[in-house]
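Visitor: sequence plus the predicted model coming up.
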Amino acid sequence: MIPLSLAEIAALTGGRQHDITESGREVTGPVVIDSRQAGPGSLFAAFVGEHVDGHEFAESARQAGAAGVLATRPPGGPAIVVDDVVRALGALARHTVAELGTRVVALTGSSGKTSTKDLLAQLLQRLGPTVWPEGSQNNEIGLPLTALRADRGTRHLVLEMGARGVGHIRYLTELTPPGIGVVLNVGTAHLGEFGGREQIALAKGELVESLPPAAEGGTAVLNADDPYVRAMASRTRAAVLLFGEAEEADVRAADVHLTSAGTPAFTLHTPTGCGEVRMRLYGEHHVSNALAAAAVAHQLGMPAREIAQALSEAGTLSKWRMEVTERADGVTVVNDAYNANPDSTRAALRTLVAMGGRAQGPGGGTAEGGRTWAVLGEMAELGDEALAEHDAIGRLAVRLNVSKLVAVGGREAGWLDMGAKNEGSWGEESVHVSDAEAAVDLLRSQLRPGDVVLVKASRSVGLERVAEALLAEEPGGRPGEATGGGAR
């Protein structure tokens, strides 16, 4: 963050100074919304949530060294009192980005945003100091917090932009105007909130509409393989750079295949050269994410061979996204429980099946079993499409020949189970359990060396508890030994 006095923050946010006795008191550290993350020189933003009122933790933040508090009522001690903390954070972010003149790269899409952000951050770090979101900070609170981590040494600022409706991305681009905008896809996530893909495309396209003209360096990086995204070329004044597997893509992948480990490999082609990529991430869906990151790196001057090398070395920076860990007994756990939608779940199931073909026991020998387990929960925010989409995922598990489907939860999980059983031939291969604890009990009693377990659901389900329990201890009560990380 660039240093700002509390008086300057008050002026930028339209706030009122409260109980500030030290003239020129300055914020030099990060802006935080959790008092436990406060430190010397930080600014604590106090939000009033459904269950917690941040104002009650203002004193804890000050004791940790916070220079002041951003609040909607006087919390006691040095503070800036504003009408709306969210809007105040946005004003600070807008000032920071304008003051620094940092190259802003923003990306959006129905799925793959966080994985692409992680890849892009690892590529751009090779070109200079880069700031990117921690986890999935992509809304009107998370985006300003990310932008406020930039300082005068920051060369690239990578931002993830999410939307719950039309107008949300437009607002975010007004806070942090991007020079490069990336649209990954228009999928089925949040169908219930948007009402259809056309509305999703309308909202996602606000990003390319915000870009400066090509003459001023604006670049729209668009997925050539997604017709909804490709059509956004007509909505921007910026130069258009296409990525994908289509022949006409400027940055494209050829000879795409999965290795025996379930990781994708391909030949990267760019306008300036080509290179071989063998990724460490799991699943063929990461090819599109990698191409999007490669297109941005190409636009910023990175040679094709260096891009290919960086993609081959890149891992995951965010938890619970295809985190692969092999236990000492040969059971492999794939924790992809951070979020789920129909598109990402289909991709995860295909990856599970590919990984099942390489199952090995302890020491690398071929193990008995090698079964694939899909532990799935609700995919949220699908609206009227929820029944059809959950049913389709259950049917897909059968068609892919997944060995065991464990549907976890209530009504939506029942639809998963119903889809699998209605597809035919499956009897005990699909089971519906009430909660994560029941799923863990079932798995502990039936897993054997060589099995691969995928855990995936929307974040609200909390299905990461299944993966964590399976990794917490080995069968027989012995501590688990992880032989693989999030990306091997």
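Guide: Yep, it's here. Since we're looking at a predicted model, the values are computed, not measured.

Visitor: drop to CA atoms for contacts and neighbour counts, all remaining ones
Guide: OK.

Visitor: ok so Val375 is a strand residue?
Guide: Yes. Counting by DSSP: H, G, I helix; E, B strand; the rest coil, Val375 falls inside a strand.

Visitor: second structure follows, compare the two:
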Amino acid sequence: MIGLTLAEIASATRGSLVLDGTGATEQTVVDGLSTTDSREVVDGTLFFAKHGEFTDGHLFVPQAVDAGASLVVVDHALDTSGWSRPVPQLVVEDTVVALGDLATEVIARVRSAGLLKIVGVTGSNGKTTTKNLLREILEQVGPTIAPRASFNNEVGAPVTMLEVTEDTEFLVAEMGASGIGEIARLVRMARPDIGIVLKVGLAHAGEFGGIEATLAAKTEMVSDLLDSDVAILNLDDPRVASMADKTVARILWFGLDDRAEVRATDIVSSARGTSFVLHLPNGESRAVQFRVLGEHHVMNALAAAAAAHTLDVGIDRIVDGLQSVTRAERWRMEVMGGARGVTVINDAYNASPDSMAAALKTLAQIAEPGGRTVAVLGEMSELGEFSGEEHDRIGLLAVRLNIDQLIVVGPAARRMHISTINEGSWDGESKYFDTPDDAFAHLQESLNEGDTVLVKSSNSAGLRFLGDRLGELFS
């Protein structure tokens, strides 16, 4: 973070300082990283004590102080008698709001110098992959800040924004949401020069209240852009394409459609990744050997390429960046195993109907000749009233793609197993297990040389750890 005095931080967050006994004054400058996790605190960190679903960050302030926090942001003044050393407290009404307010102030100050360019990324699927690809491209050009993992909510996004300094040239801000207004709030913090919308699908539809509410929420990415900004939109998704009427920004289309200004042709998928030809608006084109597994990730590559092109990055650097990324992210189409001819694809960090279908199609495409395709599937969470029918649909898709063996894990996903049985064309190709341990015991004995195994579920189902165990088993 840029250096700010305690008085400046208090003003930005509308808070009150408690400095008694600390030796600090209102003019004391702090410039450390920010976090809401006491385990991440190092010397100089600003610790925001956040109320969580299961605990309260205020309980961990002493640990943050022990670890070196330079400022603790709290919603009430704390008794410091048990602390290892006196540390300034900033008392605010809401620590999460204060975190966002401070991010807004820091971004505004850095932008006033004229160097920083900001790209906002949203969509029902693909945000993290697109963010990672764009970071790899832009880091070749200048100092770039992008989120760790999926830091894309009202906490993670401002924590990332606060990492910018006067030397930062590019900030890639991943923006997720579970309700109306959340993306708009993040957009107001960062004021992106470029807004990317990847896809509008059923991910989190239960929280949003349906697909139309999801569309309204994702539209917030572009509705407040200025006419000097650029909205990068997926021409292949009709809902995203409809956003063109909701923004005054210049539109740059990406997709597989021939009308897209940034597009891919000659797509060929394999177990080693996907090759395609990248076309840019200036008429340039290059062959790309894209090592991220899954043809659906080509769309994310196109979005990243479109943003980089808008930022005047040349095609050679764009291609080099795309080709340098070997996986979307930890637990996202992560290729593991290999021993005894068994390949494990661990994609069990997130799952929506769209991403589940894309992963199954990838599994069907990359199967080894003579080997089996094995899909180990768990719950797709946060679908609300759509949950039952969408789990049914995925089970039927597995049948229609001729997946050789379906392993369904967990009661919340059991409808996938039932729907395959009801299809009537299978005889033992689908098996159900209550727990990941039960599924592992079966797979340990039943997987054969040449099998390709996909492990896919929402994070809450915990199958990513099953995928890790299988990867280690065949490593």
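Guide: Yep, that arrived. From a predicted model like this one, the values you see are computed outputs, not experimental measurements.

Visitor: residue in structure 2 paired with Val221 of structure 1?
Guide: Residue correspondence to structure 2 (TM-score structural alignment): Val221 of structure 1 is matched to Ile232.

Visitor: what's the mean distance for the helix or strand containing its match versus structure 1?
Guide: Assigned by DSSP states H and E, Ile232 of structure 2 falls within strand 230-234. Strand 230-234 of structure 2: mean distance to aligned residues in structure 1 after superposition is 0.4 Å, counting by mean Cα distance after the TM-score superposition for structure 1.

Visitor: now the helix or strand following that strand on structure 1. Mean distance?
Guide: Downstream of strand 230-234 of structure 2, the next assigned helix or strand under DSSP H and E is helix 238-241. Helix 238-241 of structure 2, aligned to structure 1 and superposed, deviates on average by 0.9 Å (mean Cα distance after the TM-score superposition for structure 1).

Visitor: residues contacting the counterpart of Phe47 of structure 2 in structure 1?
Guide: Phe47 of structure 2 maps onto Phe44 in structure 1, with residues paired by TM-score structural alignment. Each residue near Phe44 of structure 1 by Cα atoms under 8 Å, 6 or more residues apart in numbering is listed here: 31-35, 38, 58, 61, 66, 68-70.

Visitor: shouldn't Phe44 of structure 1 be within a helix?
Guide: No. Under three-state DSSP, Phe44 of structure 1 sits outside any helix and is assigned strand.

Visitor: of the contacts of Phe44 of structure 1, which is the most crowded?
Guide: Ranked by neighbour count (other Cα atoms under 10 Å), the contacts of Phe44 of structure 1 have Leu70 at the top, with 33 neighbours.

Visitor: make sure it is indeed in a helix.
Guide: No. Applying three-state DSSP, one finds Leu70 of structure 1 to be strand, outside a helix.

Visitor: tell me the counterpart of it in structure 2.
Guide: In structure 2, Leu70 of structure 1 lands on Val73 (TM-score structural alignment).

Visitor: trace Gly162 of structure 1 over to structure 2, please.
Guide: Using TM-score structural alignment, Gly162 of structure 1 sits opposite Gly176 in structure 2.

Visitor: hang on, its match packs against Ile183?
Guide: Yes. Using Cα atoms under 8 Å, Gly176 of structure 2 is in contact with Ile183, at 6.6 Å.

Visitor: out of the contacts of Phe44 of structure 1, which are inside strands?
Guide: Per DSSP state E, strands hold the following members of the contacts of Phe44 of structure 1: 31-32, 68-70.

Visitor: if I look at Thr106 of structure 1, how far off is Leu175 of structure 1?
Guide: Actually, residue 106 of structure 1 is Ala. It isn't Thr. Remark: distance between Ala106 of structure 1 and Leu175 of structure 1 (Cα to Cα, to the nearest Å) = 12 Å.

Visitor: next one: Met322 of structure 1
Guide: 32 Å.

Visitor: number of residues surrounding the match of Val221 of structure 1?
Guide: Count around Ile232 of structure 2 with other Cα under 10 Å applied: 29.

Visitor: list the contacts of it.
Guide: With Cα under 8 Å, 6+ apart, Ile232 of structure 2 has these contacts: 194-197, 251-254, 303, 306-307.

Visitor: so what's the equivalent of Leu4 of structure 1 over in structure 2 closest to, chain neighbours aside?
Guide: Using TM-score structural alignment to pair residues, one finds that Leu4 of structure 1 aligns to Leu4 in structure 2. Nearest residue to Leu4 of structure 2, sequence neighbours excluded (Cα to Cα, 6 or more residues apart in numbering): Val29, at 5.3 Å.

Visitor: so what does the one you found match up with in structure 1?
Guide: In structure 1, Val29 of structure 2 lands on Glu26 (TM-score structural alignment).

Visitor: quick one: the strands in the stretch 151-300 of structure 2, in order.
Guide: Using DSSP state E, counting those that start in this stretch, the strands found in the stretch 151-300 of structure 2 span residues 170-174, 194-197, 230-234, 250-255, 262-270, 273-279, 285-290.

Visitor: what about the helices in the stretch 201-350 of structure 1?
Guide: Using DSSP state H, counting those that start in this stretch, the helices of the stretch 201-350 of structure 1 run over residues 206-209, 227-230, 286-299, 304-313, 342-356.
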